[in-house]
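S.K.: what follows is a protein structure lacking sequence information:
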């Protein structure tokens, strides 16, 4: 991929695709293929690696993505990535999430509304795209955008706070992210929730009615009942401020 700063692709409508990465060699080939199909193209694809020990960095570099290295911790990685982003709009895309080909146009069209500060896609959770979809978990994931803030921060829910998470492929203007203070650096889990609360002070939070396909690797490892219980439990721990417990109860799955 050509350097967007040299080709002049960075402008007021430019979009940086920001990928936080840690040992994602198994997931990256599908994502590389998906991002090659994007039309229009993003201004840049920027990977922030947190210390991968597999072939993740090599795969990203071979795809022509810009790769920078950061201390492990998704909040830290994303804060650095946004700071380094060359474009004025940023979409955070996890390595196991496959976007539609018109992702960039959706981001541009949504953020053309100045009333929207933060938005995300609607995730369908499953295996390989079109192989199978876990409809119950996908529906729960959709519903918690509303019920999580209603249960955990009801006073903020009434002012318009909605919670988006990593598998929503959330996107925003870089300037708004900086103004809101970014992610809390020490957070390893639920870092998106606090950002949503801060971003809601700047404008609306919107769940776009367009799908991304997100891997069901956690559900495959834990089982559907355990996975949905963990999602709910971590949300409650966040609500009561038990941050030290959240990471313990939400282990990595690759």
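M.R.: Great, that's in hand. Because the structure is predicted, anything quoted here is derived from the model rather than measured.
S.K.: hey, let's count contacts and neighbours off CA atoms from now on
M.R.: Fine.
S.K.: where along this structure do the helices fall?
M.R.: Here the chain has its helices, by DSSP state H, at 4-7, 28-36, 56-62, 74-84, 103-111, 135-152, 154-157, 174-180, 191-199, 217-222, 224-239, 243-248.
S.K.: turn those helices into JSON lines, columns for distance to residue 50 and mean neighbour count.
M.R.: Formatted as JSON lines, the helices of the chain follow (distance: least, C-alpha to C-alpha, whole Å; neighbours: other C-alpha atoms under 10 Å):
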{"stretch": "helix 4-7", "distance to residue 50": "24", "mean neighbour count": "12"}
{"stretch": "helix 28-36", "distance to residue 50": "15", "mean neighbour count": "16"}
{"stretch": "helix 56-62", "distance to residue 50": "10", "mean neighbour count": "18"}
{"stretch": "helix 74-84", "distance to residue 50": "7", "mean neighbour count": "21"}
{"stretch": "helix 103-111", "distance to residue 50": "25", "mean neighbour count": "20"}
{"stretch": "helix 135-152", "distance to residue 50": "26", "mean neighbour count": "16"}
{"stretch": "helix 154-157", "distance to residue 50": "33", "mean neighbour count": "14"}
{"stretch": "helix 174-180", "distance to residue 50": "21", "mean neighbour count": "17"}
{"stretch": "helix 191-199", "distance to residue 50": "16", "mean neighbour count": "20"}
{"stretch": "helix 217-222", "distance to residue 50": "20", "mean neighbour count": "15"}
{"stretch": "helix 224-239", "distance to residue 50": "23", "mean neighbour count": "16"}
{"stretch": "helix 243-248", "distance to residue 50": "16", "mean neighbour count": "15"}
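S.K.: take a look at this one as well, against the first:
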């Protein structure tokens, strides 16, 4: 049975970790690992991580840099990159263990947290877009065979679109395995900034990225930095 190393990059996510990590720890097999990579939190993220994780790595901030640091410590067959606001269940780990060895990477369908038809529609469109394009985003729980990930050099050290950059390189080798168990991810950004505004922003930034825009500039715009 293929072992799984879960890598969770965090920055001030103590509240989410208190819910996520105990649940994840209860789903792991003895050969599995759970790595939390902290990018300089000022809350209790590190304290919570040390209670539940296999290990807690501390790095400079930057999701790509943090996930690469976690992957460097991991020893599992699969690397599974999970955001702190996702809510994995036993079905997700079972589906990942059942992936054929000839499929080196993939992701899960998602559903957004919260009630309302709009969130269900957004989640469905995310899944459809990913199936058509062969591109996975971080909130879909990207998984990669560890040796394949290391051979590619991991995530590009850029502040945004690192998931898309990795998908493009992996897609050249094999189309992603799109697993059906829906992984719940938080709708907080859509709630905070407005659903349609967030959708428009994300599509606009991806279009600009494909046109060659600097990820640093896109990161500033995504987070409203000036």
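M.R.: Structure's in. What do you need? Because the structure is a prediction, the values reported are computed rather than measured.
S.K.: excluding sequence neighbours, find me the nearest residue to the residue nearest the centre of structure 2.
M.R.: The centre of structure 2 sits closest to residue 138, judged by C-alpha atoms, centre = their mean, with a distance of 3.2 Å. Once flanking residues are discounted, residue 138 of structure 2 sits nearest to residue 163: 5.8 Å by C-alpha to C-alpha, 6 or more residues apart in numbering.
S.K.: that neighbour corresponds to which position in structure 1?
M.R.: In structure 1, residue 163 of structure 2 lines up with residue 192, judged by TM-score structural alignment.
S.K.: now swap in residue 184 of structure 2 and tell me
M.R.: Using TM-score structural alignment, the partner of residue 184 of structure 2 in structure 1 is residue 213.
S.K.: please apply the same query to residue 123 of structure 2.
M.R.: Match for residue 123 of structure 2 (TM-score structural alignment): residue 138.
S.K.: for that match, give me its contacts.
M.R.: By C-alpha atoms under 8 Å, 6 or more residues apart in numbering, residue 138 of structure 1 lies in contact with 123, 124, 125.
S.K.: same thing but 10 Å
M.R.: 122, 123, 124, 125, 126, 214, 216 (C-alpha atoms under 10 Å, 6 or more residues apart in numbering).
S.K.: same check, this time on residue 170 of structure 1
M.R.: Applying C-alpha under 10 Å, 6+ apart, we find residue 170 of structure 1 in contact with 90-94, 107, 118-122, 164, 192, 196, 205-208.
S.K.: distance of residue 235 of structure 1 from residue 97 of structure 1?
M.R.: Distance of residue 235 of structure 1 to residue 97 of structure 1, given as C-alpha to C-alpha, to the nearest Å: 21 Å.
S.K.: ditto for residue 51 of structure 1
M.R.: Using C-alpha to C-alpha, residue 51 of structure 1 is found at 20 Å from residue 97 of structure 1.
S.K.: specify which residue of those two has the higher count of neighbours.
M.R.: residue 97 (24 against 16; other C-alpha atoms under 10 Å).
S.K.: map the more buried one onto structure 2.
M.R.: With TM-score structural alignment as the criterion, the equivalent of residue 97 of structure 1 in structure 2 is residue 86.
S.K.: pretty sure its match contacts residue 186?
M.R.: Yes - using C-alpha atoms under 10 Å, residue 86 of structure 2 is in contact with residue 186, at 6.4 Å.
S.K.: so how far is stretch 31-41 of structure 1 off the chain centroid?
M.R.: Relative to the centre of its chain, stretch 31-41 of structure 1 is centred 17 Å away, using C-alpha atoms, centre = their mean, to the nearest Å.
S.K.: again but with stretch 218-237 of structure 1, I slipped
M.R.: For stretch 218-237 of structure 1, the distance to the chain centre is 18 Å (C-alpha atoms, centre = their mean).
S.K.: which residues touch that stretch?
M.R.: Stretch 218-237 of structure 1 has contacts (C-alpha under 10 Å, 6+ apart) with 125-127, 134, 136-137, 140-141, 144, 148-149, 151-152, 189-190, 193, 216-217, 239, 241-254.
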